[in-house]
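# Sequence and predicted structure below; questions after.
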Amino acid sequence: MNAQQHAYQPGWFDLFSIMVSGMLENAGEEESHAFLRQTGDDLAARYPLAEARTVQDLETQINLALARFNWGFVEIQPQENALTLLHMALPEGRDELAPALWRRALGAVFSGLYARWLRDQGGHAQVPLSCDAEADASLLLFRYQKGL
């Protein structure tokens, strides 16, 4: 899969994009991101994943859920004591919002989404999920690792 294979619906997505822009302008980035993380968590609760027995199963379940929204796809790379999630084919924001601000806002939503799904699959709430929205303009990099 690549970014060109993912189309985004106008209307609802435009509404979401405008809302994010307004939140950032009115509430600031920190407060907006807290709300967006909670929104991602709530969305994950509304769209729970089927039980995954392997990392490949987990990746497949997440990608099936993301496909419902046309929100790109994830590749999960297991490491000795961590999981790295690469979220690609990000939905593009509106022109009036700087791309870096948009990626960080999406990073907050996906942080809530992924953290809830990982907890629901047997992960621990004490294990943090970090997001690097600055490393690459075309993806979000998440790291699920104890002790971060």
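Nice, I can see it. Numbers count the residues shown, from 1 in each chain.
# From now on I want contacts and neighbour counts done on CA atoms only, so please keep to that.
Will do.
# helix/strand/coil for the closest residue to residue 97 other than its chain neighbours?
Counting by CA to CA, 6 or more residues apart in numbering, the nearest residue to residue 97 once its immediate chain neighbours are dropped is residue 21, at 6.4 Å. Judged by DSSP: H, G, I helix; E, B strand; the rest coil, the three-state class of residue 21 is helix.
# then this one, side by side with the first:
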Amino acid sequence: MESHVISYLESQRRGAQWELFLRSLAVSLQNWAPSDTLRKLMRDAGVHTGQDLVLPTCETLIDLEAAANEHWTRMGWGFVKIQEQHDCISITHDYAPLEAVFGREAMEWVGSFLEGIYQQWFVFLGAGDGLQVKQVGVSDTGALNYKFGR
């Protein structure tokens, strides 16, 4: 395992005060609404959170990644890698506490929260309506994968 990953994991001490509540809430939400509705709800919550987590001026993807990781480190929400691809920008978010708190079953929809945050940040940086952040999967290690593009 890479040293920055080990350092990050050692720095995290999660309190249990919200875990029971949030896991129970996730189960209730899944019982009350279909996954598509929950994805929209979480994306909307993410957009609002992205408005609250203000970014500095970012000239490059490296600047954006550094600014995002400042927020994530402060909050204990893992870290992100943002890379330009030939047809999109890939966003890989490692060690977000979503699965640990909401449970594996909720990963179908709860990752839309980060989708909304990243979308709002790209809008803040000047992205037009034609460019969207979309979750494209969860890796075997639990990393949430997104792409930003058309």
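In hand now; what should we look at? The shown structure was predicted, so the numbers you read here are calculated from the model rather than taken from an experiment.
# quick revisit: any idea how far the counterpart of the residue nearest to residue 97 of structure 1 in structure 2 lies from residue 120 of structure 2?
Matched by TM-score structural alignment, residue 21 of structure 1 corresponds to residue 27 in structure 2. Computed as CA to CA, to the nearest Å, the residue 27 of structure 2 to residue 120 of structure 2 distance reads 27 Å.
# So for the two, which residue has more residues nearby?
Relative neighbour count places residue 120 above the other of residue 27 of structure 2 and residue 120, with 26 against 14, counting by other CA atoms under 10 Å.
# corresponding residue for the more buried one in structure 1?
With TM-score structural alignment as the criterion, residue 120 of structure 2 pairs with residue 116.
# Can you find the partner of residue 90 of structure 1 in structure 2?
Taking TM-score structural alignment as the criterion, the aligned counterpart of residue 90 of structure 1 in structure 2 is residue 96.
# The residue nearest to the match of residue 120 of structure 2 when sequence neighbours are not counted: what's it in contact with?
In this structure, residue 116 of structure 1 finds its nearest non-sequential neighbour in residue 41, 5.5 Å apart by CA to CA, 6+ apart. For residue 41 of structure 1, the contact set (CA atoms under 8 Å, 6 or more residues apart in numbering) comprises 109, 112-116.
# Could you grab the helix/strand/coil label for residue 41 of structure 1?
Secondary structure assignment for residue 41 of structure 1 (three-state DSSP): helix.
# That one corresponds to which position in structure 2?
Alignment note: residue 41 of structure 1 maps to residue 47 in structure 2; criterion TM-score structural alignment.
# Please tell me how far that match sits from residue 15 of structure 2.
For residue 47 of structure 2 relative to residue 15 of structure 2 (CA to CA), the value is 25 Å.
# try residue 90 of structure 2
Using CA to CA, one gets 31 Å for the distance from residue 90 of structure 2 to residue 15 of structure 2.
# What helices and strands are in contact with the longest helix seen in structure 1?
Longest helix in structure 1 by number of residues (criterion: DSSP state H): helix 99-120. Contact analysis of helix 99-120 of structure 1 by 3 or more CA pairs under 8 Å, 6 or more residues apart in numbering; DSSP states H and E lists helix 29-46, strand 129-132, strand 139-145 as its packing neighbours.
# Quick one: residues in contact with it.
Outside of helix 99-120 of structure 1, the residues that reach it under the criterion CA under 8 Å, 6+ apart are 20, 32-34, 36-45, 48-49, 92-93, 124-125, 128-134, 137, 140, 142.
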